[in-house]
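Colleague: Sharing a model prediction with you, sequence too.
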Amino acid sequence: MAYSLSRDAFQQELQGQCTDLFTLRGAGGLQVAVSNYGARLVQVAVPDGQGSLVDVVLGYDSLQGYLAGQLSMGALIGRWAGRLRDGLLVLPDGSHLQLPTNSGPHHHHGGPRGSRFQVFAVEDVQSDALTLSHTFRAEDDGIPGDVRVQLHLQVTADNALHLAWTAEALHAPTVLNLTGHAFFNLSGLGSTHGHTLLVPASRYVPLAPDVCPTGALAAVQGTPFDFRQARRVGEAVAETDEQLVLAGGLDHYLVLDEQDASHAPPISAITPAGLRLAALLCEPVSGRAMEVWSTAPGVQVYAGHGLKADPARDRGRGALQGHWLWQPGDGICLEPMEYPDAPNHPAFPMRWLAPGEVERGAIVYRFRSL
């Protein structure tokens, strides 16, 4: 059964704004709870075919849990997802700008005042849809130019959750790289190492010793990062590979191949065209599957080694007795996004948004049975 959440536990004044919890329900039975603190997916409850719902994302049962817990748990990550090496941003004229750092020497997941730490404005609430907004400001993250993001979340009848955004650059050229950071577990409890994962990607981005990209691309053939055929996550994590040692586990960016999008989810009123399959995650015991579709060129696959059974950070809801002390691998993140550290690597595709320019992007999680 899905854990019953208390809305009151998420209502608080924070940063001079009101936080809240919103529950979206789709005609197919999918139920999604979202907090406007960090635009977080607090709960994704999937019908089990027997009249019950099963939580398939890790989460806490109160706002305080998110304030004290894993920083990225369930959040929308921006303005720049991933790391920017040494906190540096190469500007279009070739000069370097120093940004605030928050992960050793690096600017990570938007820096110390990124979107995961912000209260989003609530613009519209429907039974199956929610619209939030946030303006990334140069004074918060050091990146030139402000950008206003409107985030639309909608649960559709085919048991899919659409996260779609429009982003408008304001005043000056700027960059944007958004992703979702939900930790998925399709079994609802225990390790995800028995899940199988398929990612249609022939290349990945190797990491340097500082856990930032080398700037090159490498073939996945013969590496732990070859998910072109579905394989167990635990099998990949158990391989002996220098890249796994550098990252502390599986935490790498895979570049998606060109593909036929004829099986993409139906485009909703909020979702732009151009979706392609980023990942297919399956749990063979329960028979649950999740397709991840996105407009991004690649996906960061993080197998959750940062979950360390720390009672201060890793005690979330989910166990039958009320709480679950998360172990390494109890959740897996599939984060469609732009190339990591792209502004600092000329070979990686990226673009600056000109003032007044609007960019649209989306991630769709679609749930089904095997």
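Modeller: Yes, it's here. Numbers count the residues shown, from 1 in each chain.
Colleague: C-alpha only now, for contacts and for neighbours.
Modeller: Noted.
Colleague: and residue 155, how many neighbours does it have?
Modeller: 27 (other C-alpha atoms under 10 Å).
Colleague: same thing with residue 290?
Modeller: 23.
Colleague: I'd say it and residue 364 touch.
Modeller: No: assessed by C-alpha atoms under 8 Å, residue 290 is found out of contact with residue 364, at 9.8 Å.
Colleague: tell me the SS of the residue nearest to residue 281 when sequence neighbours are not counted?
Modeller: Distances taken as C-alpha to C-alpha, 6 or more residues apart in numbering place residue 197 nearest to residue 281, at 4.7 Å, with adjacent residues excluded. At residue 197, secondary structure determined by DSSP: H, G, I helix; E, B strand; the rest coil is strand.
Colleague: so how far is residue 246 from residue 197?
Modeller: Separation of residue 197 from residue 246 (C-alpha to C-alpha, to the nearest Å) stands at 22 Å.
Colleague: Got another one to weigh against that:
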Amino acid sequence: MSTFETYNVQRLSVQPFGQTSTGQQAKLFILTNKQGMRVAITDFGAAIVSIFTPDKTGRLTDIVLGYDNVSDYQQDTYYLGAVVGRYAGRIDQGKISIDNHQYQLTLNTPDSQLHGGHQAFNKVLWHVEQNLQENDSQLTLTHISPDGDNGFPGEVRVSVTYLLTDDNELVVKYHATTNKTTLLNLTQHSYFNLAGHDSGQVHHHQIKINACHYLPMDKRAFPTGEIKAVKNTAHDFLQLTPLAKHIDSDDEQIQIGRGFDNYWLVDDNVLNGETYAAQAVEPISGRVLTMYSDQPSLILYTANYIDGSHYGKNNVKYQKRGALCLEPQRANNRQNGHQLSNTLLEPNEPFNSTIRYCFSVQA
């Protein structure tokens, strides 16, 4: 991680981002490093709005899907760029048990709670720390989720810090505490298209995932409880592999997800340090995204449910499979009594997690 010095560049700038439906003023915070890379973040949902990175010729292009104003983020159903919480993933029937106490969570799908429920972390205005310095490419946002929020027990105080280094790394750090045992599973839900957010489908992107095993899903998109080897399956990304090789295959898991949408169990991950998790390469531009994380699993999701009816930044119509998500998190399968990783948050055990996105170009 770089140690910052003062360069002839404005490290942090702030712009208005429109008003919410309740009259709150949202803002857009732009981080810039000495190489000209830029990352824009809104305080609504603590969402990443844009990431401008260079291609092999040095040309900067925005490589994540997003919107031009807060109103569009309020209407968004895809979690574009958002912090997902309290709980990333699906909870069957919204039913959880903690310390022998049963809780009924709110449902935002017919048979489950998805990504924390209604008005979850992606639909609130986060507080921005006031000690902002223009010579720092760093931003910290905080949110207090009250006891009973979407049915979850305990008050949760959460912060996310975005740090843009001069080595073209975007580091995302989460911290959370609670006053009562609860569940917590946070992730970052940026949609990447390394050719540019307006460049159509990502089938030609090459993917590598540091995982020898994945979790099959049932037809309701819940893990079955099985752990399967990726070898000789459509889910084998141990070497760089174009998404196009299997994304339209007749593999049952591909058919269930309409593309890729599974957990991979990251190898050599002990939760106490960052581990190489995945890589994406766009061969025409030469852009490379390498992701490190301290989480034991990740989801590769290929924007299978974006239907081509929504417009994003610069009035671009986003299409099915027009991006990919790499979502580090804790795979938690409570189906049939299986539990693959602990998502309990205890009052005396703060949650800390780091995702590191390293942007480069092929030699």
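Modeller: Noted; the coordinates are in hand. Everything numeric here is computed off the predicted structure, so don't read it as measured data.
Colleague: TM-score them against each other, please.
Modeller: Superposed pair, TM-score by TM-score structural alignment, normalised by the length of the second structure: 0.89. Supporting alignment: 345 aligned residues with a C-alpha RMSD of 2.2 Å.
Colleague: And residue 197 and residue 246 of the first structure? Which one has more around it.
Modeller: Legend: neighbour count by other C-alpha under 10 Å for residue 197 of the first structure and residue 246, higher for residue 197 (23 against 17).
Colleague: Map residue 186 of the first structure onto the second structure.
Modeller: Alignment note: residue 186 of the first structure maps to residue 194 in the second structure; criterion TM-score structural alignment.
Colleague: Now that match: closest residue in space, sequence neighbours ignored.
Modeller: residue 63 (5.1 Å).
Colleague: distance of the counterpart of residue 220 of the first structure in the second structure from residue 238 of the second structure?
Modeller: Aligned against the second structure by TM-score structural alignment, residue 220 of the first structure finds its counterpart in residue 230. From residue 230 of the second structure across to residue 238 of the second structure, the span is 8 Å (C-alpha to C-alpha).
Colleague: Which neighbours do the two have in common?
Modeller: Between them, residue 230 of the second structure and residue 238 share these contacting residues under C-alpha atoms under 8 Å, 6 or more residues apart in numbering: 211-212.
Colleague: What's the match for residue 143 of the first structure in the second structure?
Modeller: Under the alignment (TM-score structural alignment), residue 143 of the first structure pairs with residue 152 in the second structure.
Colleague: my guess is its match contacts residue 183, does it?
Modeller: Yes: counting by C-alpha under 8 Å, residue 152 of the second structure touches residue 183, with 7.4 Å between them.
Colleague: Tell me which of these two has more neighbours.
Modeller: Counting neighbours by other C-alpha under 10 Å for residue 152 of the second structure and for residue 183 shows that residue 152 has the greater number, 25 against 21.
Colleague: check contacts around the more buried one.
Modeller: Contacts for residue 152 of the second structure (C-alpha under 8 Å, 6+ apart) come out as 103, 105, 182-183.
Colleague: Looking at the residues you listed, which is nearest residue 296 of the second structure?
Modeller: Nearest to residue 296 of the second structure, judged by C-alpha to C-alpha, of these is residue 183 at 16.5 Å.
Colleague: Which position in the first structure pairs with that closest one?
Modeller: So residue 183 of the second structure corresponds to residue 175, using TM-score structural alignment.
Colleague: Could you find the closest non-adjacent residue to that match?
Modeller: Nearest residue to residue 175 of the first structure, sequence neighbours excluded (C-alpha to C-alpha, 6+ apart): residue 352, at 5.1 Å.
Colleague: What about that neighbour, how many residues nearby?
Modeller: Neighbours around residue 352 of the first structure, by other C-alpha under 10 Å: 15.
Colleague: so it makes contact with residue 174?
Modeller: Yes: between residue 352 of the first structure and residue 174 there is a contact at 5.4 Å, judged by C-alpha under 8 Å.
Colleague: how about residue 118 of the first structure, what's its match in the second structure?
Modeller: In the second structure, residue 118 of the first structure lands on residue 124 (TM-score structural alignment).
Colleague: neighbours around that match, how many?
Modeller: The burial count for residue 124 of the second structure: 16, using other C-alpha under 10 Å.
Colleague: Repeat that for residue 120 of the second structure.
Modeller: When neighbours are defined as other C-alpha under 10 Å, residue 120 of the second structure has 19 of them.
Colleague: Against residue 83 of the second structure, how distant is it?
Modeller: Distance, residue 120 of the second structure to residue 83 of the second structure, using C-alpha to C-alpha: 9 Å.
Colleague: where exactly do the strands run in the stretch 101-250 of the first structure?
Modeller: For the stretch 101-250 of the first structure, the strands defined by DSSP state E, counting those that start in this stretch occupy 107-108, 121-125, 129-136, 146-155, 160-170, 179-180, 196-198, 201-204, 218-219, 231-232.
Colleague: Throw the ones you listed into JSON lines and include distance to residue 340 of the first structure, thanks.
Modeller: As requested, the strands of the stretch 101-250 of the first structure are arranged in JSON lines below (distance: least, C-alpha to C-alpha, whole Å):
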{"stretch": "strand 107-108", "distance to residue 340 of the first structure": "10"}
{"stretch": "strand 121-125", "distance to residue 340 of the first structure": "28"}
{"stretch": "strand 129-136", "distance to residue 340 of the first structure": "19"}
{"stretch": "strand 146-155", "distance to residue 340 of the first structure": "20"}
{"stretch": "strand 160-170", "distance to residue 340 of the first structure": "19"}
{"stretch": "strand 179-180", "distance to residue 340 of the first structure": "12"}
{"stretch": "strand 196-198", "distance to residue 340 of the first structure": "21"}
{"stretch": "strand 201-204", "distance to residue 340 of the first structure": "11"}
{"stretch": "strand 218-219", "distance to residue 340 of the first structure": "14"}
{"stretch": "strand 231-232", "distance to residue 340 of the first structure": "25"}
